[in-house]
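[1] quick check, what structure comes out for this input:
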Amino acid sequence: MAVTGDVYNTGLLKRIFKYVKPYRAVFVWSVILTILLAAISPVRPFLIKYTLDHYILNGNYDGLVNMTMLMVFMLVLQSLIQYNHTLLTNTLGQSVIRDLRISVFNHITRLRLKFFDKTPIGQLITRTVSDLETIADIFSEGLISMIGDSLQVVVIVGVMFYTDWELSLVVLLPIPLLIMATRKFQKAIKVAFQEIRNEVSNLNTFLQEHITGVSIVQYFAREKQEYRKFYAINKRYRDANIRSNWYYSIFFPVVELISAMSLGLLVWYGAKSILSKPLDVTPGTITQFIMYLGMVFTPIRQLADKFNTLQMGMVGAERVFKVLDTDETTPNNGKQKPGKLEGNIKFEKVWFAYNDDNYVLKDLSFEVKAGETVALVGATGAGKSSTINILNRFYEVKKGDITVDGIHIEDFELDYLRNHIATVLQDVFLFSDTILNNITLNNPEITIEDVVNAAKKVGAHDFIERLPGGYQYNVMERGATLSAGQAQLISFIRALVHNPAILVLDEATSSVDTETELLIQKAIDNLMEGRTSIVIAHRLSTIQKADQIIVLDKGEIKEKGTHQQLLKLNGYYKKLYDLQFSSKGIAKV
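    Coordinates of the predicted model:
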């Protein structure tokens, strides 16, 4: 879908209005109040004209009092209608973007990892936050407001012609100039607004990446260089805003000038008529037309701004729907949800590539019996983590089959499959929340007793209890207030409490010190007992007890066997083993 910002994109408007359906009553009342505001807008100037011509000039005090009370009543009524109109349109807009934001977030969390490999996170934040806010403006300041302003102009011009068509023709002579200026302004400001939206996206992307990676910036003393990059992006954002303000600074004075021309024509024609005998135009009519001119020119001036608000809402909607239309979710057509998963895993001639035919796994075949432990070893880029990713269906295989308990993984209900595979990653991610919620992930089925028991098994209970608040301690974003070892232990508890049939340890002990590794190694051994486990480790000392060790190199299996069997082969595994132990003077096992 191209981002055109076409305000007449009826297909896009229909998609937006699908989210209005639950709020039909609010929308209908908003339209009704819009029509009412347009209908009563000419009443007050007419009452002032009537009062001036019939009561003030004739010295009728009682009539003046009655008309004043009527005008106060009309003013209060108009204010009440305006209040409810503003409240309803804003409520409608916020309700729509709330539902849309939920849809976008739900869709984003279901997208494949491949999508995030090529999409900046800051861009997605812009789509989910600021682009969605522009859609709310379609209802609060855009479409409905434009309809109301247009109706008001039509009604008032109609009343003006009905009151005095000759005077109306004279005072509305400059209107074509106003329409031309408005069109020029609308085209110029549209481009400026699109530049602003693009620079906002760039700014959010840069900030998200560099605040997240601020430690790298500081480690390598890149503050000045990154400052210059940010300065350039921020300057482009500033310049885009200045351009839009410059267009406004020209347009509004032009509108005021044209409005003054109409007012001048009104004064000239009115004075000429009053001086003539008999009177062609009454003082009340002139006063009425002065008020009407303001009520015509103000909406027309605002229409240009609101038209662009509507356009920006359409641009934002196109970007948001482009995310929703991204067809990179993992297919979830499987229905298999066996009562119990044993954990028999089988890879048969599996080929996998992240991009086209650049295969990172080639003809991969191996089997893990239920309750066994298999270890994947190899140099960086050998394909170890890719094997885990396709087992979880974060990516889809190109060729071959993967089965669990004899069932193709595509045939499992996706949530069921992933709920039975618990993964502990090398790069631990903790949310800015309590330790308890980081472990349970807000799953109500997991009790505090389950969490405490799991923490005791991995030897983490004591250190958690020493923290302020214990399990209610807030770890802050990415676990910044914990050591790497403590964060790793918490992620380990997170895996345990879900009681998985398959346990995956992806470099799970590489971030912890030797003392912490020894602390959890015994717990790991106990937890692997009776559970299918896949272990990825650079430290070969952690996998020597594995039932099977698979040596990968450039996506291919080079060797398979137990620790002792592989040592005897004197091949790839032996070389890795010697590099880690012999070169360090550590006794071989």
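
[2] alpha carbons only for contacts and neighbour counts from here, please
    Noted.

[3] contacting residues around stretch 32-44?
    Residues outside stretch 32-44 that contact it (Cα atoms under 8 Å, 6 or more residues apart in numbering): 71, 74-75, 78, 81-82, 84-85, 144-145, 147-149, 151-152, 155-156, 159, 292.

[4] all helices for the stretch 151-300 of the chain, in order.
    165-171, 175-212, 214-219, 223-275, 283-324 (DSSP state H, counting those that start in this stretch).

[5] who touches stretch 347-359?
    114, 360-367, 396-403, 555.

[6] restricted to helices, list those residues.
    K114 (DSSP state H).

[7] of the contacts of stretch 347-359, buried ones?
    360-367, 396-397, 401-403, 555 (16 or more other Cα atoms under 10 Å).

[8] from the residues you listed, pick the one nearest L173.
    E396 (67.4 Å; Cα to Cα).

[9] now the closest one, nearest residue through space, not along the chain?
    Among residues not flanking E396 along the chain, I390 sits closest, at 6.1 Å (Cα to Cα, 6 or more residues apart in numbering).

[10] now the one you found: how far from Y572?
    With the distance defined as Cα to Cα, to the nearest Å, I390 ends up 25 Å from Y572.

[11] and what of S79?
    83 Å.

[12] then I388?
    Taken as Cα to Cα, the span from I388 to Y572 is 21 Å.

[13] one more to put side by side:
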Amino acid sequence: MTTGRRLIQYALSYKKIIIAALLMLTISVAADLAGPFIAKTIIDQHILGIESNWYETTKGKMAVNYHEKYYKREKYFSAGEQKGNHVRILQIGSKFVFIEQKIDFDGKRSFKNGLLTIKKGNEKAEYKAETIKGRELLAFYQPEIPGIFQLILIYFGLLVVSAFFQYGEKFFLQKSANRIIQKIREDVYGHIQRLPIQYFDNLPAGKVVARITNDTEAIRELYVTVLATFFTSAIYITGIYIALFILNVKLAAICLLLLPILYAWMLVYRKYASKYNRVIRSRNSDINAMVNESIQGMNIIQAFNRENHTQADFEKLNHEHFKFQNKLLSLNSLTSHNLVGILRNLVFVAFIWYFGGQSLTPSAVISLGMLYAFVDYVNRLFQPVQGIVNQLANLEQALVAGERVFKLMDEPGENVSTERIPRFKGNIKFDHVSFGYKEGEFVLKNISFEANHGEAVALVGHTGSGKSSIMNLLFRFYDCQKGKITIDGKDIESIPRQTIRNHMGIVLQDPYLFTGTIASNVSLDDPGISREKVEKALKDVGAEMVFKNLEKGYDEPVIEKGSTLSSGQRQLISFARALVFNPAILILDEATSSIDTETEALIQEAMDVLKKGRTTFIIAHRLSTIRNADQILVLDRGEIVEQGSHDDLMALKGKYYQMYQLQQGGEELAG
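    Alright, predicted model coming up:
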């Protein structure tokens, strides 16, 4: 499905609001476009209407007293009312003359020495006439004033109606746009929660953030500004063309040539703008990723004096972003306003050409009122055209941003399962398991072992030997390519990931804390975990002594990543977080590596109690912390090379013995 269709689908989720907005827009446009028609009526029927047919009558309503006789326009006579002598009032230049007879035809007029001459081709007619003075002329206009005021009031009322419905249209369109973007952001963020861990291994966090924030904001412009402008312009253009065809079919047909020209321009513009916008959005994402990475590693950058090198890398990305922004700016500058100006000039050239062969006299096909209305509508026509052209850049940005967002949403994920199963006993079996992060490159090879309920299993080995990979498989952050893993005899791949993790706890080497408080970082705001459980967990891991001197105790604020806390304090919070959920399987991944000796002693005391009733996996480089483990697995290059208790492995005098001897410096053996 194309990006455009998917964006339309989101819009259809709020079609009632959008339809209401479009109805309001239609009413607003209709009320606004009635203005030139009203102006045409005022000009033709009232201001220039003085030149229509007049008849002598008696004194009464709408009658005008002129030289002690009364005259009334033909349109104001009621049915059956007696009409007297036919008279005419004609304008010659700035003068108006009165003729006491009917004229045979109209044409080019001249007035001299009380004689009116009218010429039309080879025809010529002369009539006796007299000039009408100012006050007398005003008397002939007097009957028109109530009608003019009435039309002006109608026009003002229509402007009020147009303004009211225009406000409603903009309010509902903005409201629907904000809701659509809210839904897109929620869908994107929700989808991220369903993506497997390996997806984030290959995509920098900054790029993901850019798609959720910058790209969705660009899409918001599509709904708030672009589509609103397109809807408004489309209805305005439709209304204007209807009005033009009502006024004059031939001129309206000439103006129709604008539409294919505008469509062809949109195709050409999108061809180049789309290419530029893709590069711009991509570089923007790269900049976000680099900024995020630089902030995270600022201590390393400054410690190793890499500021200039990092600055140069950033400037390279920024320059490329700037270069394509300039290309897009040049494209917009050369075409948007220039295009509309050219089109406007072409239409007015056609307009002048059409009227060039005609005389703009009252007898011509086009009246002065119609001429005014047509010029007004043509000027109004270019306002929505200008709006459409000016929004093409935002349209392309939104479509490219939408394409990037939907590409993220198309990544295969799995729904978060709410299924719950009884707590595991914790009998775990790895049966000939092989696994690699890349296809064909195994980091675990034919791993087989069992961990029974209540046992503490330690994993040791050099960096890269596969210790953390075993835990990643157990947590189902990844799935093995060969063999199988069972818990209580059930293949873990047959159980939803979230269901398995509901009975597991983990403490990482580098614990991650969220913005909040110490207590909220322990409970993760789970409503099923009471304050008492949080405090008990912290007490069990020995945190009570560490945090008792804080001003707000366990309610002490924690900022991003817990940067104001020591590594030992962060680890204690992470430890309590794992324990408060009472997992059946507990994983400690280098959990004590960041803790000082005194704090480690506190944790070790608590662990002897807490390990009872659950299966515990311990990944450790400090071998002194795993001496009491029920089973120690020694890994080397993805294979288990030794397996047994501490005493068994020491007696074996193999790889574990060598590692332990190196760490202890031979002191224990010498003793």
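
[14] got a TM-score for the pair?
    Remark: TM-score between the superposed chains equals 0.91 [TM-score structural alignment, normalised by the length of structure 1]; 577 aligned residues with a Cα RMSD of 2.7 Å.

[15] thinking again about what came up before, between the helices of the stretch 151-300 of structure 1, which one is closest to P22 of structure 1.
    Using Cα to Cα, the nearest of the helices of the stretch 151-300 of structure 1 to P22 of structure 1 is helix 283-324, at 18.7 Å.

[16] quick check: the closest one compared with structure 2, mean distance?
    Taking mean Cα distance after the TM-score superposition for structure 1, the mean distance separating helix 283-324 of structure 1 from the aligned residues in structure 2 is 2.6 Å.

[17] centre of the chain to that helix, how far?
    28 Å (Cα atoms, centre = their mean, to the nearest Å).

[18] SS state for the residue nearest to E396 of structure 1?
    Counting by DSSP: H, G, I helix; E, B strand; the rest coil, the backbone at I390 of structure 1 sits in helix.

[19] for it, grab the count of nearby residues.
    Using other Cα atoms under 10 Å, I390 of structure 1 has 16 neighbouring residues.

[20] now V641 of structure 2: how far from Y656 of structure 2?
    V641 of structure 2 is 9 Å from Y656 of structure 2, by Cα to Cα.

[21] ok, the two, which is more surrounded?
    A count of neighbours by other Cα under 10 Å puts Y656 above the other of V641 of structure 2 and Y656, at 24 against 14.

[22] which residues does the helix or strand that that one is a member of contact?
    Using DSSP states H and E, Y656 of structure 2 falls within helix 655-664. Residues outside helix 655-664 of structure 2 that contact it (Cα under 8 Å, 6+ apart): 622-623, 634, 642, 649-651, 669.

[23] and what of stretch 269-276 of structure 1?
    Counting by Cα under 8 Å, 6+ apart, 167, 170, 279-283, 286 sit against stretch 269-276 of structure 1.

[24] buried stuff in that stretch?
    Residues of stretch 269-276 of structure 1 classed as buried: 269-270, 273 (neighbour count, 16+ other Cα under 10 Å).

[25] stretch 474-489 of structure 1 now?
    Buried, per 16+ other Cα under 10 Å, within stretch 474-489 of structure 1: 474-475, 478-479, 484-489.

[26] farthest-apart pair in those residues, please.
    For the buried residues of stretch 474-489 of structure 1, the farthest-apart pair by Cα to Cα is N474 and G485; their separation is 16.7 Å.

[27] that older thread, who wins for proximity to I493 of structure 1 among the helices of the stretch 151-300 of structure 1?
    The nearest among the helices of the stretch 151-300 of structure 1, by Cα to Cα, is helix 175-212 at 25.3 Å.

[28] which stretches of the stretch 451-589 of structure 1 form strands?
    Counting by DSSP state E, counting those that start in this stretch, the stretch 451-589 of structure 1 has strands at residues 502-506, 532-536, 548-553, 556-561.

[29] checking my notes, S432 of structure 1 in a helix, right?
    No. Judged by three-state DSSP, S432 of structure 1 forms no part of a helix; its state is coil.

[30] in contact with the most centrally placed residue in structure 1, which residues?
    When Cα atoms, centre = their mean is applied to structure 1, the residue found nearest the centroid is T128 (1.8 Å). Shown in contact with T128 of structure 1 (Cα under 8 Å, 6+ apart): 101, 104-105, 320.

[31] buried subset of those residues, written for PyMOL?
    What follows is the PyMOL syntax for the buried subset of the contacts of T128 of structure 1, where burial is set by 16+ other Cα under 10 Å:
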select buried, resi 101+104+320
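
[32] tell me the one of the contacts of T128 of structure 1 nearest L527 of structure 1?
    Closest to L527 of structure 1, out of all of the contacts of T128 of structure 1 and judged by Cα to Cα, is F105, at 34.8 Å.

[33] so what does that closest one match up with in structure 2?
    Counting by TM-score structural alignment, F105 of structure 1 corresponds to Y189 in structure 2.
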